[in-house]
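**Q** Next comes the sequence, and after it the predicted model I'd like to discuss.
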Amino acid sequence: MVLIALTKAAGQEELSLSDAIQLGLERNYDIKIENRNVEIAENNNSWGEAGRYPTVTLNLNQNNSLTDNVKTASPFQLQDQTISNSLNPSVNLDWTLFNGFKINMSKHRLEQLQAQSKGNADIVIANTIQSIILGYYKAVLERERLDEFQKQLTLSGDKYEYTKIKSDIGSAVSTDLLLEEANYLTDSTNFINQELSYRNAVRDLNVLLAEQDVDKMYVLTDELEVDIETYEMADLMAKLNAENVDLKKQFIAQRILDYDVAIRRADRYPQLSFNAGYSHNRSRVDLSNASFPSDDGTSSPGPADPLNAITDTYFANFTLSFTLFNGGKINRAIENALINEDIENIRTERLKNSLYRDLAKAHDEYEIRTRLYRISDRRKQATETNLRISEEKFKNGTINSFDYRTVQNDNLTAAIQELQSLYNVIDSKVSLMRLTGGIIETYVTE
């Protein structure tokens, strides 16, 4: 007979729920991506990006030309070759002084975009925490199920050995021995299948934790337990309206569109800009290969030394522009922005309606699952008591193997159902925490 047993590898890492959450938050790929997006939004949230500060540019132009006047139309025009060189560095400043408060509106919009990016990160964090909690407790559930199957297997093994001894001394028939052997083999099969379920649950947990070794096993230190609380629907609704991360993000999206409308309306105002600059021009003309025609038809050579010129230019200009008509583009842009704002308001109402439904369902589900857990817990206690009594009766010969096996199976079924119902309560409670925005506050440490 092959004995089935689950052995814990030496040196397995202990893992609590809080440790699992911290590991998941540190390693999760989606959270890393959203954190980088938050950094981009933070970089963009500046007055410079909004357009408050001037733009200063430095330019450097260098020109070279060679002109060969092979044949001129005028007898007095410079003939032969002329070489010109120039170097022109310049600095220009462009500054929008007023554009209908668009700069301020753009800065507020950038602030909301940063908040929206943070809201996206919070949604990913909340979803990740919820998945890790349920994944961790799923692994604990499968482990405790495994313990129940182990108890059943141990009891079947003891019965089989007990019946085998009775058969050897002639006080038990062969059919009893075959029955107990069949029960032992059935329980062995159930135990092996449950061991696979446990390992797969831990693998799923490793994926949630972004653990490279998906077969890594742990000593899960948290038990499958939950503090059962009483929730008032009105309190839950108030928390949802104030703290739900999805709703917060939607409100931010509304504010962004409010600023979009204000930015479009700013185009109706005049724009005042300031432009200033300085340029320095150095030019050089080489006329050594050129000739100058004279009145008598002869020509004289150009000067041997190049001619140099230096020019400095300063300027400062103000420009006031006002769009009188552009085919209605400004009005259409404002109208489209208002439509988009209205669409976002509709989306907000749709989201609220969906969240209110989800909260009502989650609250009812939590209440029902709590009641079912209490029933299954009471049933488990009753079957455990019945199992202890039946064990004595079986040993005394008061009941037969068939009846005792029925009691065994009832106890196993009740234990499995009690564990599942407890996990269901945890699932519902975590859903309520996710909907009311408490999951980040509870599990994320600053």
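**A** Received the coordinates, thanks. Nothing here was measured: the structure is a model prediction, and the numbers come from that model.
**Q** From now on I want contacts and neighbour counts done on CA atoms only, so please keep to that.
**A** Noted.
**Q** Whatever helix or strand Phe251 lives in - contacts with which helices or strands?
**A** Counting by DSSP states H and E, the element that carries Phe251 is helix 245-266. If contacts are counted by 3 or more CA pairs under 8 Å, 6 or more residues apart in numbering; DSSP states H and E, helix 245-266 sits against helix 102-168, helix 329-396.
**Q** Counting neighbours, which bits of the helix or strand that that helix is followed by end up buried?
**A** Next in sequence after helix 245-266, counting helices and strands by DSSP H and E, comes strand 271-286. Neighbour counts over strand 271-286 (16 or more other CA atoms under 10 Å) mark 271-275, 277, 279, 281, 283-286 as buried.
**Q** Which other helices and strands does the strand ranked longest in the chain contact?
**A** Longest strand in the chain by number of residues (criterion: DSSP state E): strand 79-98. Under the contact definition 3+ CA pairs under 8 Å, 6+ apart, strand 79-98 sits against strand 55-69, strand 271-286, strand 290-293.
**Q** Go ahead and measure how far that strand is from the middle of the chain.
**A** Taking CA atoms, centre = their mean, to the nearest Å, the mean C-alpha location of strand 79-98 is offset from the chain mean by 51 Å.
**Q** okay, now the one to match up with it:
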Amino acid sequence: MFSFQSFLRVIILVIISGIGLFHAGQAQDTLGLDEAIQLGLQNNYAIQIAHNESAIAENNASLGNAGFLPRLSANISKSRSVEDSRTVYSEGSLPDREDENAESTTTSAGVSLEWTLFDGLRMFTSYERFNELERLGEQQARLTIEQTLQEIIIGYYNITQLKRSLNALENTAEISRERIRIAETKKDLGSGSEYDLLQARADLNADSAALIRQETALKDAKIVFNQLLARDSQTEFAVVENIPLDEQLAYTDLEQQMLTNNVQLTAARMSQEIAELEVKEVKAERYPEISVNAGYNYNKNESGAGFLAFNETNGINYGITASVDIFDGFNINRRIRNAEIALKNQQLALEEQREVIQANLDSDYQNYINALRLVKLESENLTYAERSVSIALERFKLGTISSLELREAQRTLVSAENRLIEAQYEAKVAETNLFRLSGQLTGEGAGE
């Protein structure tokens, strides 16, 4: 049977080869996405709990739990008593008897076997249901893995987004420092004003404050990410600073993959099948139950009082039992109706799940397409903003534009960089959601 551990290994290998985000030449302390995923799959508490719950479902899927196998039991006992007894017989029959501290010992041992031969085929249905529950447990474990992978990927690129925004602010602060240097030089030469210098310093302070806030946001995001990987929240690490995007996702392919491989849909179908089996199990109680039994018993009694001083018996017993409920207060009928209602609920839940997932696919795909468009647009805007700042800085040196105009060019650049980073992050989030909805996030169909 395909084990949970094997499944994890497959996921790790598929993600490493499929996502391909480990870059040669990275700094030694850089945490690649593939490494983060391995740590998460190995250490995340939710995945470990899901593993254990899946193992419980696997253990329950046995012939013995379904009722196929016989039940064999053995017992042995020995008891001893010390009693005073006085016996008075009818007149003239036997002399009266009085015993003090009479010891009696009883020893018994036995072996018994009971085996149900027929129970309305309920044991077959139960075994099938336990196997379905085992498969459902595997799907629920995979769902936990998918959710954890999604959180890891999105959390990782959120840190990338925050780090790139921090870099953009650092570049802006560097321009502000250059602006102060130019303003000081102009003031010393008599061509600048105190106002321009003070404004440049105030703007640098504003940039420094924004840097502090961004550094705090980045630190908080790393703490949350470390907790997701179940490691020390203060562990320091760097991330790659690019957000690769798959720009070739087709809606029809995603929809087909979703209908066949989505883990939630697969689990809902299994829940419906389990509900159908539960109806059959209850209906089987209407049929008679036939069982055979056999056993061996041994008894020995030793008595210090009474007529029998010693008695010993041993032997085998066997038989067959057939039983059927003639009337049980209509409880079986009630339970059948309840099981059929539960089945109807599972059918409705499946339809609802299908509609919800379809709606999520439509929404996420539209977000994905729009985000890709924004990435292209904002990439062009960033190029224009970078050129504008370069020109503005040169003109500021020459004194042809004011410090306010240079500051406005800086703001435009920061805004363009942040919009591009945000668009790339939104595209990656939508892409990750689409992979999860189509059952491709773990690299294989969940229904297999």
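**A** Nice, I can see it. Because the structure is predicted, anything quoted here is derived from the model rather than measured.
**Q** what's the TM-score for these two chains?
**A** The TM-score (TM-score structural alignment, normalised by the length of the first structure) is 0.88; 416 aligned residues with a CA RMSD of 2.1 Å.
**Q** quick one, the longest strand of the first structure and strand 55-69 angle?
**A** Orientation check (axes from the mean of the first three to the mean of the last three CA atoms, to 10 degrees): strand 79-98 of the first structure against strand 55-69 gives 160 degrees.
**Q** angle of strand 79-98 of the first structure against helix 102-168?
**A** 70 degrees.
**Q** and strand 79-98 of the first structure with strand 271-286, angle?
**A** Using the same axes, to 10 degrees, strand 79-98 of the first structure lies at 160 degrees relative to strand 271-286.
**Q** buried set for stretch 96-104 of the second structure?
**A** Buried residues in stretch 96-104 of the second structure (16+ other CA under 10 Å): Ser104.
**Q** With adjacent residues omitted, what lies nearest to the residue nearest the centre of the first structure?
**A** Of all residues in the first structure, the one closest to the mean position by CA atoms, centre = their mean is Val124, 3.3 Å from it. Closest residue in space to Val124 of the first structure, ignoring its immediate chain neighbours: Ile31 at 6.3 Å, by CA to CA, 6 or more residues apart in numbering.
**Q** ditto for Lys248 of the first structure
**A** Gly119 (7.2 Å).
**Q** just checking, what residue in the second structure corresponds to that neighbour?
**A** Superposed on the second structure with TM-score structural alignment, Gly119 of the first structure falls opposite Gln139.
**Q** can you tell me which residues contact its match?
**A** 263-264, 266-267, 446 (CA atoms under 8 Å, 6 or more residues apart in numbering).
**Q** again, only using 10 Å
**A** 50, 54, 133, 145, 262-268, 270, 446-448 (CA atoms under 10 Å, 6 or more residues apart in numbering).
**Q** re earlier: ok, now how distant is the residue nearest to Val124 of the first structure from Asp122 of the first structure?
**A** Noted for Ile31 of the first structure: a distance of 9 Å to Asp122 of the first structure, by CA to CA, to the nearest Å.
**Q** shared neighbours, these two?
**A** Thr128.
**Q** what about Val425 of the first structure, distance to Ser18 of the first structure?
**A** Relative to Ser18 of the first structure, Val425 of the first structure is positioned 19 Å away (criterion: CA to CA).
**Q** ok, the two, which is more surrounded?
**A** Val425 (25 against 15; other CA atoms under 10 Å).
**Q** quick one: the counterpart of the more buried one in the second structure and Arg9 of the second structure, what's the gap?
**A** Using TM-score structural alignment, the equivalent of Val425 of the first structure in the second structure is Ala427. Note on Ala427 of the second structure: its distance to Arg9 of the second structure, by CA to CA, is 28 Å.
**Q** What of Tyr251 of the second structure?
**A** 29 Å.
**Q** ok so, going back, for the longest strand of the first structure, which positions count as buried?
**A** For strand 79-98 of the first structure, by 16+ other CA under 10 Å, it's 79-84, 86, 88, 90, 92, 94-98.
**Q** Would you agree Leu166 of the second structure is in contact with Gln214?
**A** Yes - with contact defined as CA atoms under 10 Å, Leu166 of the second structure counts as touching Gln214 (6.0 Å).
**Q** which of those two has more neighbours?
**A** Neighbours were counted for Leu166 of the second structure and for Gln214 using other CA under 10 Å; Leu166 has more, 21 against 18.
**Q** By how much does the host helix or strand of Gln227 of the second structure deviate from the first structure on average?
**A** Using DSSP H and E, Gln227 of the second structure maps to helix 194-228. Once fitted to the first structure, helix 194-228 of the second structure is off its aligned match by 1.5 Å on average (mean CA distance after the TM-score superposition for the first structure).
**Q** The first structure: matching residues for that helix?
**A** Under TM-score structural alignment, the match for helix 194-228 of the second structure is residues 174-208.
**Q** what number of residues lie near Asn396 of the first structure?
**A** Asn396 of the first structure has 10 neighbouring residues, counting by other CA under 10 Å.
**Q** do you know how far it is from Leu134 of the first structure?
**A** 45 Å.
**Q** Ser117 of the first structure now?
**A** Note on Ser117 of the first structure: its distance to Leu134 of the first structure, by CA to CA, is 26 Å.
**Q** would you say Asp246 of the second structure is within a strand?
**A** No - Asp246 of the second structure is assigned coil when assessed by DSSP: H, G, I helix; E, B strand; the rest coil, not a strand.
**Q** contacting residues around it?
**A** 19, 372, 427-428, 431-432.
**Q** which of the residues in the helix or strand following the helix holding Gln227 of the second structure are buried?
**A** Downstream of helix 194-228 of the second structure, the next assigned helix or strand under DSSP H and E is helix 251-261. Burial within helix 251-261 of the second structure, assessed by neighbour count using 16+ other CA under 10 Å, is assigned to 254-255, 257-261.
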